[in-house]
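J.: Prediction below, plus the sequence it came from.
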Amino acid sequence: AAGRAFPFVFGGDGAGFACAPDRAAEAGAALAAVRCWAAQEFGMELRVAMVPVAEVRAAGLDVAVARYQPSPGVDYAMFSGGGLSWAETRMKAGAYALPKAPAGTIPDLTGLSCRWSNVKSRNGSILSVVIQPVGAASGPEFTRLSEKVISIARHLERAGHPVPTEGAITRWPPPGLTLEAHASHGAIPLARHKRKLLMVTLLNWFFLRWKIPVNGFDPAHYTVTVGRNADFRKFDDGLKMTLDCDAGTQKKLRAVLEQAAQDGTIRYGLCEQDEAMMTCIVPSILTDDHVHFIDGAAGGYTQAAAGIKVP
């Protein structure tokens, strides 16, 4: 909101965030604008809602936020306390819905892009993992289970990080070109803007492919930083991971998760696929504060969550 940082988490098929009360109106307008844009551009109906933290606490839950810094340039929020999950459930029931924005409203999606190619698994498969505590808030048992799961994944190369140390690769035209065109064309006709993006991304590809510095931009540094900044692990009232996983590690994870589910500690879902994908927010290619959201390329978190069995 107006250049101010706020805690947020991207969950694959949705996102959650927290803002101060004096920014609520501005944040609500931004959410309503995104909903309007999604309907106009893709025919997709989004749910958007804002829930006062006071009402979360009145329900016996909370919205606790911690910061996780994977690299010097960025940090990500981790939510616990059960409040975010409760708010999502209430939203899906129709509560706290925001009013619709006027037709034609265009959100500010500056920096949103999908220019990297999908990342192929090096270890066997890309495993999307969604683990939720049984009960509204995560307690010591769930914390121990999460630590055990992360410990198992830590034995993988880069602890299961799908993006290699040297960074992701890009091809031209990028697979997300059409999506980026929809996100950034504004009042410009989509076809014309897409042609412009073809030229822009061709130049980007050239400098990234050959690692040619230009006007203060260091492609080699930028590419490596993409991997450092990516959020392949996250916590939003539950643990989510996108892992480049071998068969042996996947077997261990499944065994631990299945036992915990039988013990009544968790619910979980998994989705196995060949590739991971990245969606990016890049305020500037000259600074290291660009963020990259990793998900499985064939269903990912959405498919894993859909496989969760509710007792």
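T.: Perfect, I can see it now.

J.: Going by C-alpha atoms from here, please, whenever you check contacts or count neighbours.
T.: Noted.

J.: For the closest residue to Arg23 other than its chain neighbours, give me its contacts.
T.: Among residues not flanking Arg23 along the chain, Ala1 sits closest, at 7.4 Å (C-alpha to C-alpha, 6 or more residues apart in numbering). By C-alpha atoms under 8 Å, 6 or more residues apart in numbering, Ala1 lies in contact with Arg23, Glu26, Ala27.

J.: Structure two is appended below for comparative analysis:
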Amino acid sequence: MTSPQNSLTGKSAHELAFSSMNTEGASTEKFYADLRPFDNFSQLTHFDRYLPLPDDWFIGIADVAKSTTAIKTGRYKAVNTVGAAVLVAITNALPELCFPYVFGGDGATVAIPGKYFDEVKYALAQTAAWADDTLDLVLRVAIVPVSAIRAAGHDVRLARYAASDNVSYAMFTGGGVAWAEGQLKKGEFKIRRAPLNAKPDLSGLYCGFGPIPTEQGTILSIIAIPIEEQRSYAALVADVLALLEFSSRRSGHPLPERGPLPAWLGGKIQRLLGQRSPHANLLTAIADALLAIKTRFILSAGIRMGQFNPLKYRREISKNTDFRKFDDGLKMTVDCSPEIADAIEARLVSAQLSGVCVAGTHRQTSAHLTCYVPSNIRSDHVHFVDGADGGYAAAAAKLKASKTTAVADVA
């Protein structure tokens, strides 16, 4: 529901509620930081390990409107950049806070204590303005209280998966995030974009990698949403993971173990991020191109510069990548053979026909990487991967189509 405005303060009812929680929410602030992560991805279906998000938190959610259309016209890099920019903007606005988040390809989701409502609202509004003004993409953003999610009959529960010794990612279940996304697309709980040319702090956002080609034949984007948390869904996930474990390199990891290399010239979007003003000129374009060339040369040659070890950094890129996650359902971007892709898709179709899940997949020949690197001498840089020709957005569109077909068949 869209909140009415308070005539005295100009704030919505939800904003006023969060303001009153500022002191009460302090005791729950370290909820996520204190969650003990698991390091075996197969444990993602151990739903008893997911803990309820505190009631005084909220879900911040963002989604690029008409992303499928944008991707069909070759703008997948821009779409992915906007999704990652949401997470970077909020992280830079709250640098001391450990909070759960998930990258969705054409959007992102965060969970934040209520006391930080104003900071997150401003970061979301700025990111929406930047996406529109710089990349000509409409970013829908909303803030949904966890209390509202539970009042609607859903929940938000969390676990934490350690992708490496240095980086962990949140796992969401309970259906609440999916419900919040549905509300966002209906225009509920929405946040208006900031004024013209507002720009969030996107320090550390890096989009200089080119397409990362498949080594086994197919980059497969997978989404499989459980109809309910049941043993048969856990068995489905186990089967998919087993197919990848025993038949694919490094469980289907789409990045080379030594890490990828950036494009020689960094790409148009990286150059846009490097500009200090909205209007590029020849000198800034040349400076950005030279920086990109230097970055590629240092990383490929392994030349150490002070404390920066490029070979170690590249290996960490691969280790710290979010190529598999659970966001109210299994989501993966994997490198596998066409035969394994066939087997995975057949297993998902069987599960759909049995009422276990709804699913969508999409095949492409390369993956795309968008990164947050607050410091290249630390090991906690994070890397968001998606398919480079539709990815999660295309898989989600096919999932939606399969749901519509299933409803029509029942009718």
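T.: Noted; the coordinates are in hand. Everything numeric here is computed off the predicted structure, so don't read it as measured data.

J.: Tabulate the contacts of Ala1 of structure 1 (CSV), appending secondary structure, neighbour count and distance to Ala49 of structure 1.
T.: CSV is the format used below for the contacts of Ala1 of structure 1 (DSSP: H, G, I helix; E, B strand; the rest coil; neighbours: other C-alpha atoms under 10 Å; distance: C-alpha to C-alpha, whole Å):
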residue, secondary structure, neighbour count, distance to Ala49 of structure 1
Arg23, helix, 13, 15
Glu26, helix, 13, 13
Ala27, helix, 19, 10
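
J.: gap between the residue nearest to Arg23 of structure 1 and Arg90 of structure 1?
T.: Remark: distance between Ala1 of structure 1 and Arg90 of structure 1 (C-alpha to C-alpha, to the nearest Å) = 24 Å.

J.: do the same with Glu180 of structure 1
T.: Glu180 of structure 1 sits 31 Å away from Arg90 of structure 1, going by C-alpha to C-alpha.

J.: So those two - more neighbours on which side?
T.: Glu180 (21 against 15; other C-alpha atoms under 10 Å).

J.: Trace that one over to structure 2, please.
T.: Alignment note (TM-score structural alignment): Glu180 of structure 1 maps to Gln270 of structure 2.

J.: Next: Gly73 of structure 1.
T.: Using TM-score structural alignment, the partner of Gly73 of structure 1 in structure 2 is Asn166.

J.: Can you classify that match by secondary structure?
T.: Following DSSP: H, G, I helix; E, B strand; the rest coil, the label given to Asn166 of structure 2 is coil.

J.: Near the residue nearest to it when sequence neighbours are not counted, how many residues? Count them for me, please.
T.: Distances taken as C-alpha to C-alpha, 6+ apart put Asp380 closest to Asn166 of structure 2, at 5.3 Å, once the chain neighbours are dropped. Asp380 of structure 2 is flanked by 19 other residues according to other C-alpha under 10 Å.

J.: Please apply the same query to Phe246 of structure 2.
T.: Neighbour count for Phe246 of structure 2, taken as other C-alpha under 10 Å: 11.

J.: go on, Val382 of structure 2?
T.: By the criterion of other C-alpha under 10 Å, Val382 of structure 2 has 22 neighbours.

J.: go on, Gln262 of structure 1?
T.: By other C-alpha under 10 Å, the residues close to Gln262 of structure 1 number 10.

J.: counterpart of it in structure 2?
T.: For Gln262 of structure 1, the aligned position in structure 2 is Leu353, judged by TM-score structural alignment.

J.: Tell me the spacing between its match and Asp322 of structure 2.
T.: From Leu353 of structure 2 across to Asp322 of structure 2, the span is 29 Å (C-alpha to C-alpha).

J.: just Met171 of structure 2 next, same as before
T.: In terms of C-alpha to C-alpha, Met171 of structure 2 sits 11 Å off from Asp322 of structure 2.

J.: Show me what Leu46 of structure 1 aligns to in structure 2.
T.: So, by TM-score structural alignment, Leu46 of structure 1 is matched to Leu139.

J.: I'd say the residue nearest to Asn166 of structure 2 and Ser168 touch.
T.: No - look at Asp380 of structure 2 against Ser168 with C-alpha atoms under 8 Å: they stay out of range, at 9.2 Å.

J.: Secondary structure element holding the counterpart of Ala30 of structure 1 in structure 2?
T.: For Ala30 of structure 1, the aligned position in structure 2 is Ala123, judged by TM-score structural alignment. Here Ala123 of structure 2 sits within helix 117-135, counting by DSSP states H and E.

J.: can you pull the buried residues of that helix?
T.: Across helix 117-135 of structure 2, burial judged by 16 or more other C-alpha atoms under 10 Å covers 117, 120-133, 135.

J.: where along the stretch 201-311 of structure 1 do the helices fall?
T.: For the stretch 201-311 of structure 1, the helices defined by DSSP state H, counting those that start in this stretch occupy 219-229, 247-262, 300-306.

J.: For the longest one, name the packing helices and strands.
T.: To tie it back to what came earlier, the one meant is helix 247-262 of structure 1. When contacts are defined as 3 or more C-alpha pairs under 8 Å, 6 or more residues apart in numbering; DSSP states H and E, helix 247-262 of structure 1 packs onto helix 140-153, strand 266-273.

J.: which of the ones you listed is buried the deepest?
T.: strand 266-273 (a mean of 22; mean count of other C-alpha atoms under 10 Å).

J.: Who are the packing partners of it?
T.: Judged by 3+ C-alpha pairs under 8 Å, 6+ apart, the packing partners of strand 266-273 of structure 1 are strand 125-133, helix 247-262, helix 300-306.

J.: Just give me how far that strand sits from the chain centre.
T.: Relative to its chain's centre, strand 266-273 of structure 1 lies at 16 Å (C-alpha atoms, centre = their mean, to the nearest Å).

J.: That strand vs structure 2, mean deviation?
T.: Once superposed with structure 2, the aligned residues differ from strand 266-273 of structure 1 by a mean of 0.9 Å; criterion: mean C-alpha distance after the TM-score superposition for structure 1.

J.: relative to helix 140-153, how tilted is that strand?
T.: For strand 266-273 of structure 1 against helix 140-153, the angle by axes from the mean of the first three to the mean of the last three C-alpha atoms, to 10 degrees is 20 degrees.
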